[in-house]
Each structure stands twice: as structure tokens, then as C-alpha cells.
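# A predicted structure for the sequence below; I have some questions about it.
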Amino acid sequence: MTAALVIEQFLNGLQLGVMLFLMAAGLTLIFGVMGLINLAHGSLYMVGAFACATVAAWSGSFWLGLIASLAAAAAAGAIVEVTVIRKLYERDHLDQVLATFALILVFSEGTRWLFGSFPLYLDIPPALTGAVALPGGVHYPFYRLAIILVGLAVAFGLYLLISRTRLGMRIRAGESDREMIGALGVDIRTLYTMVFALGAALAGLAGAMVGALQSVQVGMGEPVLILAFVVIVIGGIGSIKGAFLGALLVGLVDTMGRIFLPQLLTALLGPAQAASLGGALSSMLIYIVMAAILAFRPKGLFATGAQ
């Protein structure tokens, strides 16, 4: 276990964390402001990835594909909110779960009908290829480092949006007392559509950027959605700050655990047993951390509304 390996895996965990934040930020805003459980959020992640891969292949430009991912995911989110989600706000959570699960099937089969069952591949843009020399003798992929920087920039931008703008004030007010801001003349339907489209765009951005690291395929959003729900439970439902810290915690714990836990167990067990037990424990590690946090903070780390 070398210092270079520790630094590299720490950065990998940070990269996973900021991607989870992009997913979880929209999810926690939607739940915090609208009180809606949206299982179809992972499908918007998939929409962003497919839009980026398709436009990049057609135009030869990853950057146009990235813009397309934001536009396509935001448009899909707005359309879904207006046509389906809007009818679910006054329904109980079971109806919301069933309806949004149905949307997963619609998105998956629609995507398979448009693009087929074979995965698409998205190339890393030439400007972001290669590796960056970091202290400790680490040569880290430039693209992964760029993902970390983009995620941190988006987190800072969301903080400014929520805390310093009129729209953010309305979002925070809508989370606290939606009837009151409606009585004050705010178009609550338009606000909900904007929040839903914003959350969808963030998920689409995450899907597009991760699409260059793995294949773009139908159903790619569901595993990430599970981790995003873990993030918002740990961070506190409705809290952007909680989503950010929870995402970093989950990303680091998951990545470091998968790499180093089997190595640590090797000192106590044989290599084969350590690999088997370490793999099993590392896959459960984030859920163990979540349970430990909820034992002391049942509402999560920052369950104080959107902030």
C-alpha cells in the first residue's frame, strides 16, 4: 500500500462523490420542495448520457454533446413534470413510487427502441486526454480531474443559486410553506417545473460526463440512483449541503473500502478468504455507514430544508 495508491484512490472516491452529488442534488431538491419520491431520476441520467453520445458522434464534438445532454435532460424533466408528476403532488408516496417506476420502464423501452440494445461509446475529448503529474508521484487522468473540478464548480454554483438569488429564495420558501408563497403571487406550478428541470439537467450532466468513462447503455441510471438515495438519506432530505457532504462521504467510503479492505483483511486471513470477505464487506460498507449515522442523526446530517 503506497502513498501514490492512496492518493489515486482518494481522488477516484472524490470523483465518484461529485458525480453522486450531481445526481443527489436534484433528487433532494425535488423531494425537499415538492415532497415527491422520483424513482425515474436515474432515467434522466441515462437520457443525458445518450444525448451526449449521439450528438458527439454526429458532430464530432464532445462539447456540443455536453450541451445537448443538459438540454435533453432538462426538456425531458420538464415534460415529465408537466404531463405526469404534476398529478402526483397531492397523492401519497405509494402512488408516486408506482408512477415513477412506470416511467423507468417507459424511458428504458423508449431508449431501447430508439438506439437498440447495444451500448454506445463516448470518447474523451482530446483537450482532456492524458495524465496530470501530482505530488507524491501520482499521474492522474486529466479527464477524471476535470470531472472533480466541474462537480465542485457546480456545487458552488448551486450554493449561490439557493442562498443568493430570488429563485433560490422562492425554492427555500416553497420547501418551508408552499401555500404561503402561492398566496403571495408566486406561480407554484412554474416554480416546480423549473426545479424539476434543474434537477434533471444536473442528472443529465452527470450521465454525460460518466459516459466517457464507461459504456452508455439502457438501465445505466438505476445503480447510480440507489447510491443517490443513500446520499440524501445520509445528508438529510432537502439539504444541498447535506447532499454534497453525503456524496463525498459515500464516494470515498465506497472507493477506499473496495480497494483497501481486502488488503487489510489479508493480515488476518488468507488471501482467498480476505478477497472474498473483503469484497462482501466493502459492498455493504456504505450501508453500514448510513445505519451508523442514522442511529445518531435519524433525519440525516443536515435535515434543515433546502440550503
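Right, received. Where do you want to start?

# C-alpha from now on. contacts and neighbour counts both.
OK.

# isn't residue 43 right up against residue 221?
Yes - using C-alpha atoms under 8 Å, residue 43 is in contact with residue 221, at 5.6 Å.

# who's more crowded, these two?
Neighbour totals were compared for residue 43 and residue 221, and residue 43 leads with 31 against 24 (other C-alpha atoms under 10 Å).

# give the contact list for that one.
Taking C-alpha atoms under 8 Å, 6 or more residues apart in numbering, we find residue 43 in contact with 104, 107-108, 219, 221-222.

# right, and the helix or strand after the helix or strand where it lies?
If you go by DSSP states H and E, residue 43 is part of helix 41-59. Downstream of helix 41-59, the first helix or strand assigned by DSSP H and E is helix 62-83.

# pull out the buried residues from that next one.
By neighbour count on 16 or more other C-alpha atoms under 10 Å, the buried set for helix 62-83 is 62, 64-78, 80-81.

# if you count neighbours, what's buried in the very next helix or strand once past it?
Per DSSP H and E, helix 62-83 leads on to helix 93-115 as the next helix or strand towards the C-terminus. Using 16+ other C-alpha under 10 Å as the test for burial, helix 93-115 gives 96-97, 99-100, 103-104, 107-109, 111-112.

# for helix 93-115, name the packing helices and strands.
helix 41-59 (3 or more C-alpha pairs under 8 Å, 6 or more residues apart in numbering; DSSP states H and E).

# and the angle from the helix it packs on to helix 62-83?
Angle, helix 41-59 to helix 62-83, by axes from the mean of the first three to the mean of the last three C-alpha atoms, to 10 degrees: 140 degrees.

# and the comparison structure, right after this:
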Amino acid sequence: MDLSTFLVQCLNAVQYGLLLFLVASGLTLIFGIMGVINLAHGSFYMIGAYMAFALAPMFGGQLLLQLVAGVILAALLGYVLEWLFFSYLYGRDHLQQVLMTYALILVFEEVRSILFGNDVHGITAPPWLSGGVSLGGLMSYPVYNLFASGACIVVAILLYFVVNRTRLGMMIRAGASNRDMARGLGINIRLLYRIVFAAGVALAALAGMIAAPSASIYPGMGGQILIICFVVVVIGGIGSISGALIAALLVGFVDTFGKVFFQQYSGISIYLLMALILVWRPEGLRKAY
């Protein structure tokens, strides 16, 4: 493998890992703070991708405005879903949570089929993000993929700032560590849960919107990323944003280079990584970072 190919694979791994982080960060917040096993979280990634497909003709090449509009719509959807469904799952056993969220997967897939059909769709990147950056020789890397990685990094920084440097983040961390004590201090836990859930849905949908121009939009795409995101959450530690970031990048590199060097065994590479880390740190990476 020459230097240019190695660099391309590293960039692919970083982009994949950062997209995983956006989805997994919402999942780890919902799971760690609200205590709800949300099997429908991958569907929000799918909703974001189809939302990008539906909004693209309305905004033309205004990708940033399209992303902002999609995030707002996804947050509103998350707020309504928490109010209608998830607010009844707190304190229930995990079986009821699994059944409810699995039913939502079926509902989302049926609605997707009615609105968009079962064909594979695709959208093109705006003209200002078309083309590629030369990496030497005949090798180049798409400009849009660099934009996607940069956008994910900006969102990760903003998320870290909100969670660790704002009053809302303080309330989120308090609710995660001891919800009864937080409620006793006057924090509106129900409203806090709705904000957290809306943020988790928005993060997953944003990842789907960012990934849409560089990948196909197809039925069932949420189920594939959900499994990998659960791996990221387990490796990073439940409720840990920083742990999810490190775990997502690890999974991105292991999966990408596993497909390059060990194609026959690439399917088990990330699960082997999870097993090794859990043997070393059963609680995940959250206390290490």
C-alpha cells in the first residue's frame, strides 16, 4: 500500500468514525440518561437521509440551510415522539422498551415505503463541494467527504461545550448521575428528558443528512448502523460522550482497514475489538477519558 492509498483509507476511517459518533452520541445520551433501550434510533438516521432527499429540491445548493432545517424538523419530531411514546417507558422493564421501540421501527419503515417507495435514491453534493483534492499521482479525495468530516468535528466540539460548559449540560449530567436528587433540586426532569431525546434524534438525523450525498439512500439503512452504534456505545461506556468519540474512531479505523487487509474476516473485526476492550475494561472507556 503506497502513501496516497494509506492516506485515503485514513480519511475514510475518520469520516466513518465521526458519522458513527453523531449517531452513537445521541444513543448513549438517551440510554445513559433516560435509561431507555431505543432500538428505533437507527431509524432516525434513515429519516435524516430521506429528509435530505426530500429537502434537496427546496434548497437547491444551500446545503447549510438544508442541514439547519433538517435538524430543526428532527428535533421537533423527537420532542413529539418523547411526549407521545417514550415518556411512558420510564421505569418500565427492558422488554416493554424493546417491544415499543421495535414497533416504531416497523411504523417508520411503512411510512417511508408509502412516502418514498422501496427504490434506492441518491442526491448529489452542491457544486461548491464537488470535485476532489489531489493526494499525489492519480489519487484524489472528494471535497464533500472532507466537508462531512469537518462538519462532524464542529458538531462534536459544540456537543462537548454544551454538555461540559453550560447550565443545560450541568442539568443533563446531574440527571444522569442521580435523577431523584436532580428532581429534588428543582430540575424539571420530564422537560430535560424531552430535550435530551430531541437532541439525540437531531444528531442521528444530522448524520443521515450529511452521509446522504456520499452514499445511497435505501430501505432498512437504519438497521445496519444501529448495530454498529450499540457496539460504539458499549465500547465507549454508556452515557459517555468522550468515550463514544474515541470508540467511534476506533471502530472506524478497525472496520476500514479490516476490509483492506482482512476481507474475509472484516465482518467480525469490530466485534473482536469490543470483546478485547470489555475484557480489559468491562465498564468501557468512559473512565479512561
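Received it, and whenever you're ready, just let me know what you need. Treat the numbers as computed from the prediction; the structure is a model and nothing was measured.

# related to what we said a few turns ago, mean shift of the helix holding residue 43 of the first structure relative to the second structure?
Superposed on the second structure, helix 41-59 of the first structure shows a mean distance to its aligned partners of 1.3 Å (mean C-alpha distance after the TM-score superposition for the first structure).

# roughly how far does residue 223 of the second structure sit from residue 148 of the second structure?
Distance, residue 223 of the second structure to residue 148 of the second structure, using C-alpha to C-alpha, to the nearest Å: 22 Å.

# more crowded one of these two?
Between residue 223 of the second structure and residue 148, counted using other C-alpha under 10 Å, the more crowded position is residue 148 (21 against 17).

# contacts only, for the nearest residue to residue 210 of the second structure once chain neighbours are set aside.
Of all residues not flanking residue 210 of the second structure in the chain, residue 148 sits nearest, at 6.1 Å (C-alpha to C-alpha, 6 or more residues apart in numbering). Neighbour list for residue 148 of the second structure: 15, 210-211 [criterion: C-alpha under 8 Å, 6+ apart].

# what about the helices in the stretch 201-307 of the first structure?
For the stretch 201-307 of the first structure, the helices defined by DSSP state H, counting those that start in this stretch cover 221-235, 240-266, 271-296.

# which one of those helices lies closest to residue 135 of the first structure?
Taking C-alpha to C-alpha, helix 240-266 is the member of the helices of the stretch 201-307 of the first structure nearest to residue 135 of the first structure, at 19.4 Å.

# got the buried residues for that closest one?
By neighbour count with 16+ other C-alpha under 10 Å, helix 240-266 of the first structure contains the buried residues 240-263, 265-266.

# could you do stretch 176-191 of the second structure as well?
Taking 16+ other C-alpha under 10 Å as the criterion, stretch 176-191 of the second structure shows 176, 179, 182, 187, 189 as buried.

# between which two of the residues you listed is the distance greatest?
Farthest apart among these by C-alpha to C-alpha are 176 and 187. That separation is 12.2 Å.

# still on that earlier bit, let's have the buried residues of helix 93-115 of the first structure in CSV, adding distance to residue 285 of the first structure.
Shown next, in CSV, are these (distance: C-alpha to C-alpha, whole Å):
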residue, distance to residue 285 of the first structure
96, 29
97, 26
99, 31
100, 28
103, 30
104, 27
107, 31
108, 30
109, 33
111, 33
112, 33
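
# now the helix ranked longest in the first structure: how far from the chain's centre is it?
For the first structure, the longest helix by residue count, based on DSSP state H, is helix 3-34. Relative to the mean C-alpha coordinate of its chain, helix 3-34 of the first structure is positioned 7 Å out (C-alpha atoms, centre = their mean, to the nearest Å).

# again with stretch 248-262 of the second structure
Centroid separation between stretch 248-262 of the second structure and its chain, computed with C-alpha atoms, centre = their mean, is 18 Å.

# for it, which outside residues touch it?
Here stretch 248-262 of the second structure makes contact (C-alpha under 8 Å, 6+ apart) with 9-10, 12-18, 20-21, 24, 232, 236, 265-267, 269-270, 273.

# now, of these, which are buried?
The neighbour count (16+ other C-alpha under 10 Å) marks 9-10, 12-18, 20-21, 24, 232, 236, 266, 269-270, 273 as buried among those.

# compared with the second structure, how much does the longest helix of the first structure deviate?
For helix 3-34 of the first structure, the mean deviation from the second structure after alignment is 0.5 Å (mean C-alpha distance after the TM-score superposition for the first structure).

# so how far is residue 45 of the first structure from the closest residue to residue 67 of the first structure other than its chain neighbours?
Nearest residue to residue 67 of the first structure, sequence neighbours excluded (C-alpha to C-alpha, 6+ apart): residue 52, at 7.6 Å. Going from residue 52 of the first structure to residue 45 of the first structure by C-alpha to C-alpha gives 11 Å.
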